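Participant: curious how this folds, go ahead:
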Amino acid sequence: HKKAWEDAGLKYKGHTDALRDFFKKNAIMMLGCKELFVGLFSEHIPLAKVSKKITFKNLSIFLKDFYKETHFKKMGLLGFNPHAGDYGVIGGKEEKIMEKAIAFVNAFLHSKKDEKFFKKALKDENLQKELLLNFKGKGVYLP
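Facilitator: Coordinates of the predicted model:
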């Protein structure tokens, strides 16, 4: 219970925040059963701040880490905007970020590149383009 943590003087909003801090590593909140497994991209932040968190860098890191922890061969990505699938008629920024991150992470996962390259490519669009060119037609992990 979030209020109990607050009343106890804990600085964390939940287990994921605490684990992230204790182990000094990124942590992903995951919930699941045999039929459905969910990783939450934005956790413990007010709804008004969620759209600001959806960046190419943040989403790419999340998708890569989620795949590396689960090794699912097929994953879906749900958008924040309920109209994300309407091809930009209402909004569209989130959808473009999601498409770019999915393509980049797919290319990275199929490449023989290391984590150092991944971190560098997050900041360098030329490296992203080069990676995507080498990836064309090699299949995808993420839809």
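Participant: rest of the way, CA atoms for contacts and neighbours
Facilitator: Will do.
Participant: now the residue nearest to the spatial centre of the chain, nearest residue through space, not along the chain?
Facilitator: The centre of the chain sits closest to Phe62, judged by Cα atoms, centre = their mean, with a distance of 2.8 Å. Closest residue in space to Phe62, ignoring its immediate chain neighbours: Phe41 at 6.8 Å, by Cα to Cα, 6 or more residues apart in numbering.
Participant: for the lengthiest helix in the chain, name the packing helices and strands.
Facilitator: Longest helix in the chain, counting residues (DSSP state H): helix 93-110. Judged by 3 or more Cα pairs under 8 Å, 6 or more residues apart in numbering; DSSP states H and E, the packing partners of helix 93-110 are helix 56-70, helix 125-135.
Participant: how about those helices in a markdown table, adding distance to Lys25?
Facilitator: Output for the helices and strands packed on helix 93-110, formatted as a markdown table (distance: least, Cα to Cα, whole Å):
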| stretch | distance to Lys25 |
| --- | --- |
| helix 56-70 | 11 |
| helix 125-135 | 24 |
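Participant: related to what we said a few turns ago, Ile28 is in contact with the residue nearest to Phe62, correct?
Facilitator: Yes: if you go by Cα atoms under 8 Å, Phe41 and Ile28 touch, sitting 7.4 Å apart.
Participant: one more, for comparison:
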Amino acid sequence: MPLPRLAVTAGEPAGIGPELLIRLAATPLAASLIAIADRHVLERAAARCGLHIELAEDDGSVQTERRRGTLRLRHTPLAVDEAPGLPDPRNARHVLDTLSEAADGCLAGRYDAVVTAPLQKSSINDAGIRFSGHTEFFAERAHSDVVMMLASPELRVALATTHLPLAAVPAAITGATLTRTLRIVHAELRSKFGIAEPRIAVLGLNPHAGEGGHLGREEIDTLIPALDALRDEGMKLLGPMPADTAFVPAQRRHYDAVLAMYHDQALPVLKSEAFDRTVNLTLGLPFIRTSVDHGTALDLAGTGQANPASLIAAAQMALELVAHRVTCSSSPPGGEARGEAPTSPGANQ
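Facilitator: This next block holds a predicted model:
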């Protein structure tokens, strides 16, 4: 049976990404792994990790098995050799070229999914290129409205806003943006995770979800009207829920995913309990994209000691989502309605 083709970008060449990719290749993961990176960066990373990796140019052919320690390669050359721990803006275009190849390859059907290692946003911006992150880049490349989600085996958290200053968050949350975001999350929980009737817990923006307007009116004026309108369409939505109690075990039994209003409202909970097992997903794309939930760890770069657990988890989740997509596409109409998530947080754990 053909192995799924996973494109894996190496991220910032001066960070831990290349070493994580080498350690991923050393696992028995049942996938055709196509590294989108500079060959020499990977060879140097393998040497630092003390691992032998066989690199072969990707010719697009089907693999039915992959030996541990092998990688196919889409060579994307650096502008200058990397210095571990010291990102060089001259390599910013190289990083973006790897992302472009991954996205365009997925859109063209060359890859079944893309898995991304961490990059250094500041280095790309220092090169004079406007860049706010993987999520936004892929959204623009695919002309898609997207939502960021982080998921562990126990919990899924989507974000209504992502990389915004806290002062800018209230103005960014409108009835229209909430409606768009919840529709994407609901559709993707059904299509990618196989949850027939997703239950989504929506957090309030203010402490105690506004406490009846005494701690802010955003819940009354914006959140509740939007949620009620979507409930009228048949969505199963809880909330607005106070963020300080939404994650207790008794509450988790009642939902399949959480929508948080801003980045740091929910992600500390997720990362504190499952940092090495959490995966970043981009919902709303016409292809599967997963990633690590951490940064470039420049202080560890070049030591060969970085933990590959999150990249391995991202690759495993990509495979599960690919398998689910294949199963659904081969099922009779409505056959996916009985499906369950490949990893089943909340009530499904």
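Participant: got a TM-score for the pair?
Facilitator: Superposed pair, TM-score by TM-score structural alignment, normalised by the length of structure 1: 0.70. Supporting alignment: 113 aligned residues with a Cα RMSD of 1.7 Å.
Participant: ok so, going back, look up how far Lys123 of structure 1 lies from the residue nearest to the centre of structure 1.
Facilitator: Noted for Phe62 of structure 1: a distance of 16 Å to Lys123 of structure 1, by Cα to Cα, to the nearest Å.
Participant: contact partners for the alignment partner in structure 2 of Ile90 of structure 1?
Facilitator: By TM-score structural alignment, Ile90 of structure 1 lines up with Leu215 in structure 2. Leu215 of structure 2 makes contact with Asn206, Pro207, His208, Ala209, according to Cα atoms under 8 Å, 6 or more residues apart in numbering.
Participant: for Ser60 of structure 1, same thing?
Facilitator: Ala101, Ile102, Phe104, Val105.
Participant: most neighbours among the residues you listed, which one?
Facilitator: Val105 (26 neighbours; other Cα atoms under 10 Å).
Participant: picking that back up, single out the most deeply packed of the helices and strands packed on helix 93-110 of structure 1.
Facilitator: helix 56-70 (a mean of 17; mean count of other Cα atoms under 10 Å).
Participant: for Pro249 of structure 2, see how far away Leu283 of structure 2 is.
Facilitator: 25 Å.
Participant: between these two, tell me which one has more neighbours.
Facilitator: Each of Leu283 of structure 2 and Pro249 has its neighbours counted (other Cα under 10 Å); Leu283 has more, 27 against 11.
Participant: can you pull the contacts of the more buried one?
Facilitator: So Leu283 of structure 2 contacts Val146, Val147, Met148, Met149, Ile184, Val185, Glu188 (Cα under 8 Å, 6+ apart).
Participant: distance of the alignment partner in structure 1 of the fifth one relative to His1 of structure 1?
Facilitator: Spelled out, it's Ile184 of structure 2. Counting by TM-score structural alignment, Ile184 of structure 2 corresponds to Asp65 in structure 1. The gap separating Asp65 of structure 1 from His1 of structure 1 is 27 Å, by Cα to Cα.
Participant: Leu78 of structure 1 too?
Facilitator: Here Leu78 of structure 1 is placed at a distance of 26 Å from His1 of structure 1 (Cα to Cα).
Participant: who's more crowded, those two?
Facilitator: Taking other Cα under 10 Å, Leu78 of structure 1 and His1 do not tie; Leu78 has more neighbours (11 against 7).
Participant: hmm, back to that, out of the helices and strands packed on helix 93-110 of structure 1, nearest to Arg20 of structure 1?
Facilitator: helix 56-70 (13.4 Å; Cα to Cα).
Participant: wait, what's in contact with the residue nearest to Ile288 of structure 2 when sequence neighbours are not counted?
Facilitator: In space, and not counting its chain neighbours, Ile288 of structure 2 is closest to Ala113: 4.8 Å by Cα to Cα, 6+ apart. Contact analysis of Ala113 of structure 2 by Cα under 8 Å, 6+ apart lists Arg5, Leu6, Ala7, Cys106, Phe287, Ile288, Arg289, Ala318, Val322.
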